[in-house]
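>>> Any chance you could fold what I've pasted below:
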Amino acid sequence: MKPSAPFPALMVQGTTSDAGKSTLVTALCRYYRRQGVSVAPFKPQNMALNSAVTVDGGEIGRAQAAQAAACGLEPHSDMNPVLLKPNSDTTAQVVIHGKVLQNQSAAQYHDYKKVAKQAVLESWRRLTGQYSMVVVEGAGSPAEINLRAGDIANMGFAEAVDCPVILIADIDRGGVFAHLVGTLELLSASERRRVVGFVINRFRGDIALLQSGLDWLEAKTGKPVLAVLPYLHDLYLEAEDALSTRHACSANSAAFHIVVPHLPSFSNHTDFDPLQLHPGVQVSFAKRPEQVEGADLIVLPGSKAVRSDLAQLRERGWDSFIRRHLRYGGKLLGICGGFQMLGRAIADPLGLEGAPGQAEGLALLDMATELQAEKCLKRTAGRFYRQSTPVAGYEIHLGLSSGPALSQPLFELADGPDGAVAADGQVAGSYLHGLFDLPEACDALLDWAGYRAESAVDFNALREAGIERLADCLAEHCDFAKLEAGVRRFRSEQ
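Here you go, the predicted structure:
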């Protein structure tokens, strides 16, 4: 018989963005899975361009897919029922239950929240009916006064489902006591009662020097400090949204140099994590070509707004840089939106990523792309075309490409050929995200690009080791007896 969960639900909220919510939820999920508890992750609303394809053919935030792995589960759209994928500073593509609803402005989405809340609660009911424990991740901070009305991401959700809350803050940023006490002060009385304790994240140094502050914090707030988690150097976890370079190997003059144009709507940054972790590779993300000195390989990344990013690519001079790179024998790879840019034209007759219209592509592959209303969402695997080397990943795109270039595909996947390789072998592209994740595939792609030294890291094994390390850290530093007592006390006061 499996052990029962100590409580059916627990939510982690942060005093700021990047306080450590995702990592703490991941650690809690693996910790309770180790205890034999049937546990699942949940994030009511997420805003991220790093998404993952789910087992039910939807898309969710990348962090929730990693948390599902920590639970030993396949990611499901119920784990992140509302996903916002920014198109610009003021608009986002709204994804509900894994499927695209429409593009909305911030004001439109604010009005839509009542409907979105019902989608959140539907997913919540399904998850809590299936698993004995659900660990919930908040978004940003619960103390954003302008976002409190109609909130479905933080305390608004916790109040709706009557869920206890851990509040986490990052001491490495400084001001940790002000963050925690200030956040509590901006909550309502019922919301403050819901906070069962604090976690202080990324601490460096002698814990004895922090103790007086911890004592003051507990006396001031009446809330226990559940854990002070140390700063874990060289921990690998996929970034939820912003481009991360913290895992990049130290640059050296002998490294194989990969240049990635950092365009405004650059998406699925995690495609490049295996390359950043590669001991023989240097990855440079540059907004303009003058910021880099040459390249062995250029990779055009995924994009949330392909025509707009293509215009920026030209405006910044990347097209000239790419053509000069090819003249000198360099290689060029396009991924998803970057693959579409390599063709002759990109048409968006429905205005799915901006005003309806068509843009001229780079014309490096003989094909054209038309954006279509139904997004392609699938996980897939296969092999390199006419080779035995395996590859695996996922597709998230609106476009359908056609043309003679596709007769020489890059991959042969389970449901057919994918991508294209130019006749001269210098230019290639694919719709497949995660194409570097398998070490054999990463080695094969780098070999095509001209690198033949050290082998790639095992990306999936590295992620699993990171999850295990997080759970070990939590088991050592968290007072679970205090946590369970805090939840019981909160329940008794209801």
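
>>> Only C-alpha atoms from now on, for both contacts and neighbour counts.
Will do.

>>> hang on, isn't Leu326 packed against Gln426?
Yes: counting by Cα atoms under 8 Å, Leu326 does reach Gln426; the two are 7.2 Å apart.

>>> Give me the residues contacting the top strand by length along the chain.
For the chain, the longest strand by residue count, based on DSSP state E, is strand 368-384. Strand 368-384 is contacted from outside by 53-55, 57-59, 100, 340, 343-350, 352, 389-403, 410-415, using Cα atoms under 8 Å, 6 or more residues apart in numbering.

>>> next one: stretch 111-125
With contact meaning Cα under 8 Å, 6+ apart, stretch 111-125 is reached by Phe42, Pro44, Gln45, Asp78, Met79, Pro81, Val82, Ile96, His97, Gly150, Asp151, Ile152.

>>> okay if I get the residues you listed as JSON lines plus secondary structure, neighbour count and distance to Leu300?
Formatted as JSON lines, the contacts of stretch 111-125 follow (DSSP: H, G, I helix; E, B strand; the rest coil; neighbours: other Cα atoms under 10 Å; distance: Cα to Cα, whole Å):
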{"residue": "Phe42", "secondary structure": "strand", "neighbour count": "26", "distance to Leu300": "32"}
{"residue": "Pro44", "secondary structure": "coil", "neighbour count": "25", "distance to Leu300": "32"}
{"residue": "Gln45", "secondary structure": "strand", "neighbour count": "27", "distance to Leu300": "29"}
{"residue": "Asp78", "secondary structure": "helix", "neighbour count": "28", "distance to Leu300": "32"}
{"residue": "Met79", "secondary structure": "helix", "neighbour count": "30", "distance to Leu300": "30"}
{"residue": "Pro81", "secondary structure": "coil", "neighbour count": "30", "distance to Leu300": "30"}
{"residue": "Val82", "secondary structure": "strand", "neighbour count": "31", "distance to Leu300": "28"}
{"residue": "Ile96", "secondary structure": "strand", "neighbour count": "23", "distance to Leu300": "28"}
{"residue": "His97", "secondary structure": "coil", "neighbour count": "24", "distance to Leu300": "29"}
{"residue": "Gly150", "secondary structure": "coil", "neighbour count": "14", "distance to Leu300": "39"}
{"residue": "Asp151", "secondary structure": "coil", "neighbour count": "19", "distance to Leu300": "37"}
{"residue": "Ile152", "secondary structure": "coil", "neighbour count": "26", "distance to Leu300": "36"}
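
>>> Please generate a structure for the following sequence too, so the two can be compared:
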Amino acid sequence: MTFPFHTLMVQGTTSDAGKSTVVAALCRLLHRRGVKVAPFKPQNMALNSAVTSDGGEIGRAQALQAQAAGIAPHTDMNPVLLKPSSDTGAQVIVHGKVRADMNARDYHRYKTSAMEAVLESYARLRAQYEVVLVEGAGSPAEINLRARDIANMGFAEAVDCPVVLVADIDRGGVFAHLTGTLACLSESEQARVAGFVINRFRGDISLLQPGLDWLEQRTGKPVLAVLPYLHGLHLDAEDAVASGQSAKGAFRVIVPVLPRISNHTDFDALRAHPDVDLQFIGPGRPIPSADLIILPGSKNTRNDLAWLRQQGWPDAIGKHLRYGGKVIGICGGFQMLGASVDDPHGVEGAPGSMKGLGLLDMATELTQQKHLLQVSGRCEFSTGDATVSGYEIHMGVSTGAALQRPAFRIEGRPEGARSEDNQILGSYLHGMFDTPQAFAALLEWAGLDGAAPVDLNQLREESLERVADATQPLLDALMKTLKAS
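Modelled structure (predicted):
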């Protein structure tokens, strides 16, 4: 089939409007038709990331979109990734590798060079695939960010591609979002908007129709599709901590929402299990009793460790352990469990050292080299032969006696640590709950006997199929609209 577009960009009126999901759904629909399609996000700002087949790092959402397209994730799919380490600074990753740490002003000046990297990656994808589906970032209506823009209309103008504008009706104000965003664009940018997508609609569509008619008449742009609100999806979040409730089982797991929490998709399988009540505990909230406490990954380990102390987590963890509870630390959370976290090179801020929680006999030194690995192995804490797979993304090396009792054996080498009383487990391995065997073994270690494993990849595939089915009207409308133009 001949497509009326080789590149299509999906932009949103706000962050979390549904751009990532729409791109994933379109990738799956085209993949079903046998079309060679690739996702692309010029610039992503996210602390959820994935390790690619070529040994680099990209946003988690682009890895999901690659899965929807039936291909392996590659660094060209997200050539510029920003990982915030503070309110004004971020680690800048270009073509999968750390380029530098920059404040907002320095990065704004760097955007000209970043655009060169973006166009290089786009050209390579364009040469390999029939269709490239591009996801914007945030909103194209951010007037203060329009100069040197590489994430939205700046890219669309550079490659001359049509744009679809997505708005989330569940948040309210959808007509204001769409008309206001369009009004903030230049004439040439307005001209390349092929139409609107209203996302997450629930209710009687006939009651919405007068608004749709008004929108089309006022803007001269078609409403390409009204997509339904789909409950129970299991898709990787790009960045924001999921706000929906978990399965609310009897086994309670709590996770502190660190200011720089990273890769909280580690807990998606737990959220999906019917026997697990997973709760993210934000600032100022009381820390409830639990069966398992998990300290998540962090983009700024020392600052997030200081935040834990301010919020009273060390005392809560101590009480939890005295009553026989279990604790897991992942990546930055693993580093916090040791005696100290040293940053002599200023990797995550000013050089210095901070006392850790002192729960594992080890110390960590942050290093300038980032470890990026896709790995597999077995669970050392399991009485069976449970396998595990996942990925490592960290800047630091941990040493000490606790590592002589590893949590996993990864491709023949020991990985992670356990306390002598077996109440505490730490690891650099992200995605440890995603493998069904490891999932069941970890819950059994934590005290939930006989829990059926969750196959997160299967749930992800089922969700991709659901969103693709729901998005079919959009693809049909795009084929008709863009062919006519």
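
>>> Common neighbours of Leu326 and Gln426 of structure 1, please.
Leu332.

>>> Start from the N-terminal end of the stretch 101-250 of structure 2 and give the helices.
Taking DSSP state H, counting those that start in this stretch, the helices of the stretch 101-250 of structure 2 run over residues 104-128, 153-159, 174-183, 187-191, 205-219.

>>> closest to Ile71 of structure 2 out of those helices?
The closest of these to Ile71 of structure 2 is helix 104-128. By Cα to Cα, the value is 12.0 Å.

>>> ok so, going back, what subset of the contacts of strand 368-384 of structure 1 is buried?
Among the contacts of strand 368-384 of structure 1, those buried by neighbour count (16 or more other Cα atoms under 10 Å) are 53-54, 57-59, 100, 340, 343-349, 352, 389-401, 410-413.

>>> Can you find the partner of Lys111 of structure 2 in structure 1?
Matched to structure 1 by TM-score structural alignment, Lys111 of structure 2 sits across from Lys113.

>>> and that match, how far is that from Gly150 of structure 1?
To Gly150 of structure 1, Lys113 of structure 1 is 7 Å away according to Cα to Cα, to the nearest Å.

>>> again with Glu464 of structure 1
Where Gly150 of structure 1 is concerned, Glu464 of structure 1 sits at a distance of 37 Å (Cα to Cα).

>>> In contact with Pro335 of structure 1: list those residues for me.
Wrong residue type there; residue 335 of structure 1 is Ile, not Pro. Going by Cα under 8 Å, 6+ apart, Ile335 of structure 1 touches Val299, Leu300, Pro301, Gly302, Gly429, Ser430, Tyr431, Leu432, His433.

>>> Tell me how many other residues surround the aligned residue in structure 2 for the fourth one.
So that's Gly302 of structure 1. In structure 2, the residue paired with Gly302 of structure 1 is Gly297, using TM-score structural alignment. A count of neighbours around Gly297 of structure 2, defined by other Cα atoms under 10 Å, yields 30.

>>> How about Gly297 of structure 2, nearest residue that isn't a chain neighbour?
The shortest distance from Gly297 of structure 2 to any non-neighbouring residue, by Cα to Cα, 6 or more residues apart in numbering, is to Gly332 (4.4 Å).

>>> What residues does the counterpart of the one you found in structure 1 make contact with?
When structure 1 is aligned by TM-score structural alignment, Gly332 of structure 2 is paired with Gly337. Gly337 of structure 1 makes contacts with Leu300, Pro301, Gly302, Ser303, Lys304, Val306, His397, Tyr431, as judged by Cα under 8 Å, 6+ apart.

>>> at 7 Å what do you get?
Residues in contact with Gly337 of structure 1, defined by Cα atoms under 7 Å, 6 or more residues apart in numbering, are Pro301, Gly302, Ser303, Val306.

>>> Just the buried ones among those, please.
Restricting these to buried positions leaves Pro301, Gly302, Ser303, Val306, with burial counted as 16+ other Cα under 10 Å.

>>> Show me the contacts of strand 368-384 of structure 1 that map onto strands.
Reading strands off the contacts of strand 368-384 of structure 1 with DSSP E, I get 53, 59, 100, 345-348, 390-402, 411-413.

>>> Structure 1: which residue goes with Ala350 of structure 2?
For Ala350 of structure 2, the aligned position in structure 1 is Ala355, judged by TM-score structural alignment.

>>> How about Asp469 of structure 2?
Matched to structure 1 by TM-score structural alignment, Asp469 of structure 2 sits across from Asp472.

>>> go on, Ala316 of structure 2?
So, by TM-score structural alignment, Ala316 of structure 2 is matched to Phe321.

>>> What distance do you get for Pro84 of structure 2 to Glu135 of structure 2?
Look at Pro84 of structure 2 and Glu135 of structure 2: by Cα to Cα, they are 20 Å apart.

>>> Who has more neighbours out of those two?
Taking other Cα under 10 Å, Pro84 of structure 2 and Glu135 do not tie; Glu135 has more neighbours (30 against 21).

>>> counterpart of the more buried one in structure 1?
The equivalent of Glu135 of structure 2 in structure 1 is Glu137 (alignment by TM-score structural alignment).

>>> Name all residues that make contact with its match.
Residues near Glu137 of structure 1 by Cα under 7 Å, 6+ apart: Met11, Val12, Gln13, Lys21, Ser22, Val25, Phe42, Lys43.

>>> Just the closest of those residues to Cys442 of structure 1, please.
Nearest to Cys442 of structure 1 among the contacts of Glu137 of structure 1 is Ser22, at 27.2 Å by Cα to Cα.

>>> With distance to Ser4 of structure 1 and secondary structure as new columns, can the contacts of Ile335 of structure 1 be given to me in JSON lines?
Shown next, in JSON lines, are those (distance: Cα to Cα, whole Å; DSSP: H, G, I helix; E, B strand; the rest coil):
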{"residue": "Val299", "distance to Ser4 of structure 1": "49", "secondary structure": "strand"}
{"residue": "Leu300", "distance to Ser4 of structure 1": "49", "secondary structure": "strand"}
{"residue": "Pro301", "distance to Ser4 of structure 1": "45", "secondary structure": "coil"}
{"residue": "Gly302", "distance to Ser4 of structure 1": "43", "secondary structure": "strand"}
{"residue": "Gly429", "distance to Ser4 of structure 1": "49", "secondary structure": "strand"}
{"residue": "Ser430", "distance to Ser4 of structure 1": "46", "secondary structure": "strand"}
{"residue": "Tyr431", "distance to Ser4 of structure 1": "43", "secondary structure": "coil"}
{"residue": "Leu432", "distance to Ser4 of structure 1": "40", "secondary structure": "coil"}
{"residue": "His433", "distance to Ser4 of structure 1": "38", "secondary structure": "strand"}
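
>>> so which of those residues hold up in structure 2?
Of these, the contacts whose aligned counterparts also meet in structure 2 (both residues aligned by TM-score structural alignment, their matches' Cα atoms under 8 Å) are Val299, Leu300, Pro301, Gly302, Gly429, Ser430, Tyr431, Leu432, His433.
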